[in-house]
Each structure stands twice: as structure tokens, then as C-alpha cells.
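Enquirer: Dropping a prediction and its sequence here:
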Amino acid sequence: MKKYFGFLVAIALSAGFISCSDNEEDSNKIPVLQDDAPSAVVPANGFYIANEDWFGHDNGTVNYFKNDGTIVYRAYRAANAGETFGVTTQYATIWGEYAYFVSKQGNRLVVADAETLKKKAVFTDLGGDGRAFTGVDDKIGYISLSNGICQFNITELKLGARVEGISEQIGTMCYANGNLYAVSPSKVYIIDVATNSVKQTLTGSFNTLTQSKDGTIWIAASDKFIKLNPVTLETEDMPYPENVTVGSSWGAWNAGSLCASTQKNVLYWTKLSGSGWSAVAKTIVKYDIDSKSFNANLFELGLDEDGKQQVFYGAGIRINPLTDEIIVTSRRTGYGDSYSYNWVYKLTADGQELSKVFLLGDNGLGAEWGEANGQPDWDNRYYWFPSIPFFEDANKPEILTNQILLSPGETKTIDLIEKIIDADNISVSVIRKVEFVENDLVTYSLKDNVLTVTAKEKVGSTECKMIAISNGKKIEKKVRVDVTLDK
């Protein structure tokens, strides 16, 4: 019996030693981490429309259109007692943590908190009258002026250096692949942001520009589109579909109607009828870049309740980056009090009307003023002169990669277009960077958003830092890099 008991103890101890050995081996194994799935898209709470407002009577304003149908008129003033924009606010955008409002005179640049609209900075002197603002990354933006371009230091909320060699009026701008593209009536400037200097110039007659989902810069010349590849800087001319031109933004400058979807590879603009100061637009057109198909009558403004024709005003249209809906600003055609009849439409990407609201707001003048000036229903309308719709940035960029796992000598490629994303930005506009800690395990390269990592002939672990900057917001993430024989 004793011998039998001793035999059982020996077996048990032996099993214990084996179990301990297995646990020790398991504890030394490198864990395999799956990549994250994209988060659920966060909807915006609403959208904004900046207004030139009533020149000679008031400064620029901004109205906020909530998803529940509520309209907050003069939202910046509501958040900042006694504060106003400048004269003729013509451009607005949200970039990073701030909203930027650019006016032609007075408070030419107003910077506000993107969520609360609380004032952060005001600039009356930009060295010229304001036109537009475009962000580059989380630290630098650019302001176009009546006589050139200047940098803006986002970190310190200070004006930066001007771009030398540019002294004419600059309108719309966009940023791609290290370059700022800026349009004037006679030139398109390609500016190297790293050196803040002009690297190349296109000459001709130009109106505006935009960037499509595939990354192409679409330059609207007076008689054609010029497609510019932001990687190679090669250009290709394309006739306007059915000769429907993109109208001029000059004279009394505005941002223009040409815009692009972030969800699909399509362009939108408005079709002008008439010429000169009498030219108006009442039709939206749509060009599908991939199929090369053109809809010359996607949506047409009709008559208002009094039988008067509606037309677009200001930029006229912009595309919601999350919903792909078209936001439309319209007014009654004609002059005088026709400008006090204003509507905002929300359309599907196919031009179907989702909603229409009539804008109120009497600026405090009220019915008494209306009676005295022959406008008894004055307290139901106002001369808004809408300039441009713009949108909240509801979603931050996301880095989905958690681990890079290799065998000794193995090379792996990772498409960061798929692994670093942002729900409300076109993918090619997201800035992606990778930084490796100093190590003797791997070599790497990053080109055209493709990360290539090659393991050396040894095992071990290190890490890299992935960086994403999108719509001015920056995030960072540490990612494991493991070289192992047990994959």
C-alpha cells in the first residue's frame, strides 16, 4: 500500500512539474492583438450658416440649425454678449478645436470655440481684407486676403508670416500632400507649406477650386475644369459637362458654389443664367467623376408662396460631410425687400427635398420700424444675405491598428488608408505619420500611406507611434511591434 501511495505521489508531482512548465511557457508567449473595429459614427447636432448680414446696418452673423428643427439666430452673439463679427462675413469653417469666421472688414478674423462659440481671439488687421481660411494640420492654417496670403499659428492663436511673391486677391484654398492650393483671378498658386513659399504657378482665368473624394484638385477655370494630381502635380484639362460653367467668385467675392462630397466621388455646383450683375442661379448640377455622368438638373428652385421665383445666394450650396445631404441657401429673386425673404433647404444627394425653412429674425427693429418704413410684416423676416453653410466636426480620426506581428526576416505592408480613418473627412486628406522608437529589430518606410515593416533575424518586441491629423484634430497611439517565431 505504501509503495502504491508513493507511486501516486510521484505521478502527481510529475504532473505538477509539467503543468508549471506549460504555464511558464504560456506566460512568455507574445499576445496576439486584433485590430480595432471602427467606432459607430457620431452624428452632428446640427449645422451652421454664416451670413454677410445687412451691410450698412449690421455686422456679420451666424445661425445654427439644430437637428430637432430649432434655429439659434445670431449664435455667436448669443454666446458672447456685446461681441460681433466684422463687416460682410463671407467665409466660415470649423477646424480642430476652433471655428473661424472671416470678414472683409472690421473684425476680419474671429476665432471661437468650435463647440460653444465662445470667443478665443479677434483680429482687425490682417494686412488686407479677409477672404477665407484653410487649415493644414493641428498647428498651422492660412488666411486668404484681398492682397495675398498669410499663415496663422493655431497653437498660439497668432498671425504668421505672409507668403512672399503674392500680392493679388486670393479666394478659395485647399490643402493636400504638403501643398496649399490658392486661387486668384489669374493664377493658381501651389505653395510648399514646409517652406511657406511658392513652388509652382498656373496662369489663366480662374474662379474657384475644390478637392474631390479621390484626392484630385478640381480647378474651375473660366471655360473648363483643370484636374490636378496633388501627388505628381500633373494637370489635365476637361471641358465643362454640357458647357455648364462654374460661375465667377470675383467682384464682390464669395466662396462660390463648387463643392464635393466626402462620401462619393462627385462634384456639385449651381448653373448660372444671365450675365454680369444680373446673373442668377436656380439649378444645382451634379457630376459623377467615376461614371463621368452629368445631371444638369439635379434640383431646381421654384416659386415661393407669393409666386415669386427663388434663386441661390452666396455660396448657395454645401455638402454635409456625414450625411451627404445638400444644404441650400436661397432668397426671392429681385432687389430691395426681395433680399429679406430667405429659405434654407435640406436635400438628399439625389436632389430630393427633405426640408425647407423660412428664416425669421428682425434684429430687434420689430414691427414698429416695419410700419414706419412701409413693411408691416417686418418682424417676420430679415436681410440675412447668407454667405456659406458649414458643418460640425463630430468625429475624431481613429487608429485601428494595435499590433504589428512578424517572423524574423518577414516583410509586412499595412495600408494606413484602411487603418487610420475619419468618418467626416475624405480619406486622402487625413495626415498619417509613423514614428518608431530606436531599435535593432525592424526597419520601416512610409510612402503613399503604405507602411512597410521588415523584421531582422532576431526576436523581441518594440513599439511605434502612429499619428493621425484630420480636420485639424490630432490623435496618437502606441502600437506593439513583435518579432516572434510563434505566430
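Expert: Structure's in. What do you need?
Enquirer: going forward, measure contacts and count neighbours with C-alpha atoms only.
Expert: OK.
Enquirer: The stretch 1-150 of the chain: strands as residue ranges?
Expert: Listed in chain order, the strands of the stretch 1-150 of the chain (DSSP state E, counting those that start in this stretch) span 46-51, 61-66, 71-72, 87-95, 98-105, 109-113, 119-123, 130-135, 140-145, 148-153.
Enquirer: what angle do the fifth one and strand 46-51 make?
Expert: Interaxial angle, strand 98-105 versus strand 46-51 (axes from the mean of the first three to the mean of the last three Cα atoms, to 10 degrees): 10 degrees.
Enquirer: what's the distance between strand 98-105 and the middle of its chain?
Expert: Centroid separation between strand 98-105 and its chain, computed with Cα atoms, centre = their mean, to the nearest Å, is 16 Å.
Enquirer: could you dump the strands of the stretch 1-150 of the chain to a markdown table with mean neighbour count and distance to G316?
Expert: Output for the strands of the stretch 1-150 of the chain, formatted as a markdown table (neighbours: other Cα atoms under 10 Å; distance: least, Cα to Cα, whole Å):
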| stretch | mean neighbour count | distance to G316 |
| --- | --- | --- |
| strand 46-51 | 23 | 10 |
| strand 61-66 | 21 | 15 |
| strand 71-72 | 16 | 19 |
| strand 87-95 | 27 | 12 |
| strand 98-105 | 24 | 17 |
| strand 109-113 | 23 | 22 |
| strand 119-123 | 16 | 27 |
| strand 130-135 | 28 | 16 |
| strand 140-145 | 24 | 20 |
| strand 148-153 | 23 | 25 |
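Enquirer: The structure to be compared is supplied as follows:
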Amino acid sequence: MNKISFKKVALVLAFASTLLSCNKEDLVIDEISEPGKYENGFFVINEGWAFTGTGSISFFDYESGTLKDSVFQKENPDSDGFLPKSSTVQFGAKFNNNIYVVSKARGPVVVADAKTLKEVGRIPGSASYDWRAFVGLDENRGLLSSSNGVHVIDLKNLNVLSKLSGVSGQTGDMLKAGKYIYVLNQSAGAVIYNAEDFSVVKRIAGVTLGFAQTPNKKVWYTKDKFLYSSNPQTLETDSVELPFKPATTWGTWFSSPIIASTKNNTVYLLQAQNYGGGKAMYKYIEGDKSSLNQAFITTPAKQSFYKKNLGYNPQTNQIVTTTVQDGFGENYLVNNIYFYNAESGELIKQIPYSGYYFPSMFVFH
């Protein structure tokens, strides 16, 4: 037996001796859980080709470096998936240990385990509701925005409990920040609620895109030609002028193409039209107006963004984007996913893939 083996044996004996000398109540051993099948990567929420097929979820696997399609359907072959075909999958968010996937056009809200992607519940599609986005509040409650205001959801039983007062009509993105909930409404702009009693605290007319939150807790949104920050403690605001006027996303609703880094106080947003698309992404480093002097990332020739085709990956400090080929019809078969350094904008990797996916946004762990 060599020296290394003796050392290993000594360590084992020492550990065993420690165990034997410990009182049972003093002994704590942390449980080591196996990583889930869908933890080592991120999700792409695909709108799908309305009336032809349903939306889907793709998964980018870090280990294989590949994009795997229709992973929810494959993990749940007996599920109704995202039917009906007339609806489109438009929004996804991770909350606690689940992913909430929201369809508009009277489609379902599907809840899946974030590690396994096995379905754990749903709000079936219904003519009574036309959903937009989801935000979790606590263990028991969440909010779903819709074509007619915001609804409180029982997360345990997936029931619609009530409708918030103070906002009506088409309502989209939402963000819970501290003691407030920021809600984006087509006619009212930003409506800020008290998270405890759902009373309206403040209204900001004319808001076009929102919301993103930087590490300093500030909440970001756009209005006219300006990017605003809101302090979620005092609700005081500050602003910087943008080199373009952001459009709204109400035409064929999609989540606002504005995100934030989790590492730096930096905001990224797309220069897009009301229906989506666009070819330029801008980056604003708080306090540095010159960071807006030129686009941070532009799409390659003959390629455009589609909806909220930008995401910040907190695990890799990268910006991830998807594009479709310019034009209509079969051009939508041509997709690419890109990975950029979030600090420099340097392109790290490009992966082409084919199919009528119509990617709408990303969900990261």
C-alpha cells in the first residue's frame, strides 16, 4: 500500500471516529440532491405557429451545447400541452421551483417542475380569460395579467381568486420589487400597487416598456425617448435620454424587450417596432450616458429579432439572443441563437436551427 492510500485510510478512520464520538442530536449531514434533467441549461419559450401547431419549450443544454426542441411535450406525452392551436405561448417565468408558461388568445397557463419539466398543474384554456404574463408573490399567491386587467391566482389549487381594482383593459408585464408591484397597462401606463393590500400607490402615464431590476434594486422602464429608473423604496425616479423612441408591445402583445444584468447595474433593451422585430440592442450602464452612443449588438445581415429575443444569463454573464430570417413564409424556418459577452458584446457562439418556432422569450434558472 502506497503513501496516498495510507492517507486516504487515515482520513476515513478519522471521519468514522468523529461520527462515533458525536451525539446523535449534534450530527447534521446535508442532503446532496442530484441535479435535475433541465437544470444545466435554460429554456426558450416558443410562440408557435398559430392555428397550425401549438407553442413549445426548447431547452439549451450546456453539457451538449445543443438546443433540444419540444421538451415539455416529450416529458408529458399524455398532457394536452398548450392546446388549443388557436392560442400562442407568449410568456414564461420561473417562481420557486416551478416554471409558469402563459398562453394568450384564451390558451392555458401550464405549470411544470423546473428541474424535470413534468406538468404539476394548469389553468385550462377558456373563453373567459385571455392571459398575458405571470408574477409570483408568495407561497400561495401570484398574479396573471390579461386582456382585461390583473387577476389574483391561488398557486396551490391554480384557481382565479379575484381581480385587482384600479386597472382594466389590456395589461402585460409585471414585477414585484420590495413592497410594491409594478404593472404595465395599455391605457394607464405603469400602475404601482402596494403588495400587501393591492391598493394603488402611483400611476405613471405613457410608459411603453417595463420592467427590469438591477442589483441596486432600481426598477427600469421607458417613456417617450427616456429610460427611467424608479427607487422601489421611495418611488423617486431618474432618467436618461435614449437615442431612439421605444415602441409599445400592445399590437400583437409580447413581453417588453428590456432586461437587466444581475452582476452590474446595467440595462439592455431592443429598438423594435410595435409588432416586434428590430435589429439593434442598446446597453445602458447606470451613470454612463456615453454607453448609449451606439448599439451594443446588431443582428447579422438579413436577420431580425422577433419578440423579446434577448435574455441575460446570470450563470454565464452572457447575453443570449435569437433571430429569424427577414421576410415572411419560409423565412421563419431560419433561426439562430447567439451568445455574447455581456460586458464587451463579443460574439461567443452561434447555433443555427430550423423550424416554425417563433421564439418569444427566455427563462433562466
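Expert: Received, thanks. This is a predicted model, so every value here is computed, not measured.
Enquirer: overall similarity of the pair, as a TM-score.
Expert: Here the superposed chains carry a TM-score of 0.82, computed using TM-score structural alignment, normalised by the length of the second structure; 320 aligned residues with a Cα RMSD of 2.1 Å.
Enquirer: of all the strands of the stretch 1-150 of the first structure, which lies closest to Y341 of the first structure?
Expert: strand 46-51 (13.8 Å; Cα to Cα).
Enquirer: Any idea which of the strands of the stretch 1-150 of the first structure gets closest to S470 of the first structure?
Expert: strand 87-95 (9.0 Å).
Enquirer: which helices and strands sit right next to the closest one?
Expert: Using 3 or more Cα pairs under 8 Å, 6 or more residues apart in numbering; DSSP states H and E as the contact test, the elements touching strand 87-95 of the first structure are strand 46-51, strand 98-105, strand 130-135, strand 386-391.
Enquirer: want to throw these into JSON lines with distance to A296 of the first structure?
Expert: Conversion of these to JSON lines gives the following (distance: least, Cα to Cα, whole Å):
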{"stretch": "strand 46-51", "distance to A296 of the first structure": "26"}
{"stretch": "strand 98-105", "distance to A296 of the first structure": "32"}
{"stretch": "strand 130-135", "distance to A296 of the first structure": "29"}
{"stretch": "strand 386-391", "distance to A296 of the first structure": "22"}
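Enquirer: Show me the one of the ones you listed that comes nearest G141 of the first structure.
Expert: Evaluated over these, closeness to G141 of the first structure peaks at strand 130-135, with 4.1 Å, by Cα to Cα.
Enquirer: Contacts for that closest one, please.
Expert: The contact list for strand 130-135 of the first structure, computed with Cα atoms under 8 Å, 6 or more residues apart in numbering, reads 90-93, 95, 100, 102-105, 108-109, 141-146, 170-175, 253-255, 471-472.
Enquirer: got a markdown table for the strands of the stretch 1-150 of the first structure, with distance to R381 of the first structure too?
Expert: Output for these, formatted as a markdown table (distance: least, Cα to Cα, whole Å):
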| stretch | distance to R381 of the first structure |
| --- | --- |
| strand 46-51 | 14 |
| strand 61-66 | 14 |
| strand 71-72 | 14 |
| strand 87-95 | 19 |
| strand 98-105 | 23 |
| strand 109-113 | 26 |
| strand 119-123 | 27 |
| strand 130-135 | 27 |
| strand 140-145 | 32 |
| strand 148-153 | 37 |
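Enquirer: which helix in the first structure runs the most residues?
Expert: helix 2-27 (DSSP state H).
Enquirer: mind listing what's buried in it?
Expert: Within helix 2-27 of the first structure, no residue is scored as buried using 16 or more other Cα atoms under 10 Å.
Enquirer: N265 of the second structure and G65 of the second structure, how far apart?
Expert: Relative to G65 of the second structure, N265 of the second structure is positioned 29 Å away (Cα to Cα, to the nearest Å).
Enquirer: Between these two, which is the more surrounded one?
Expert: N265 (17 against 11; other Cα atoms under 10 Å).
Enquirer: can you give me the offset of the longest helix of the first structure from its chain's centre?
Expert: Taking Cα atoms, centre = their mean, the mean C-alpha location of helix 2-27 of the first structure is offset from the chain mean by 64 Å.
Enquirer: Over to stretch 225-236 of the first structure?
Expert: 20 Å.
Enquirer: give me the stretch of the second structure that it matches.
Expert: Per the alignment by TM-score structural alignment, stretch 225-236 of the first structure matches residues 227-238 in the second structure.
Enquirer: What residues of that stretch count as buried?
Expert: Within stretch 227-238 of the second structure, the residues that count as buried by 16+ other Cα under 10 Å are L227, Y228, S229, S230, N231, P232.
Enquirer: residue contacts, the second one?
Expert: Read that as Y228 of the second structure. Taking Cα under 8 Å, 6+ apart as the criterion, Y228 of the second structure is in contact with W220, Y221, T222, T237, D238, S239, V240.
Enquirer: Just give me the closest of those residues to F6 of the second structure.
Expert: Scanning the contacts of Y228 of the second structure for proximity to F6 of the second structure, where the rule is Cα to Cα, the winner is W220, at 59.5 Å.
Enquirer: Give me the three-state assignment for the residue lying closest to that closest one once chain neighbours are set aside.
Expert: Spatial nearest neighbour of W220 of the second structure, excluding adjacent residues (Cα to Cα, 6 or more residues apart in numbering): S229 at 4.5 Å. The assignment at S229 of the second structure comes out as strand when based on DSSP: H, G, I helix; E, B strand; the rest coil.
Enquirer: ok, S229 of the second structure touching K217?
Expert: No: counting by Cα atoms under 8 Å, S229 of the second structure sits too far from K217 to count as a contact (9.7 Å).
Enquirer: From what I see, G311 of the second structure and I259 are in contact.
Expert: Yes: because the distance of 6.7 Å satisfies Cα under 8 Å, G311 of the second structure is recorded as touching I259.
Enquirer: So what does E47 of the second structure match up with in the first structure?
Expert: Counting by TM-score structural alignment, E47 of the second structure corresponds to E52 in the first structure.
Enquirer: Contact partners for its match?
Expert: If a contact means Cα under 8 Å, 6+ apart, then E52 of the first structure has N59, G60, T61, V87, T88, T89, Q90, W384, F385, P386, S387 as its contacts.
Enquirer: Let's see that with 6 Å instead.
Expert: Residues near E52 of the first structure by Cα atoms under 6 Å, 6 or more residues apart in numbering: G60, T88, T89, Q90, F385, P386, S387.
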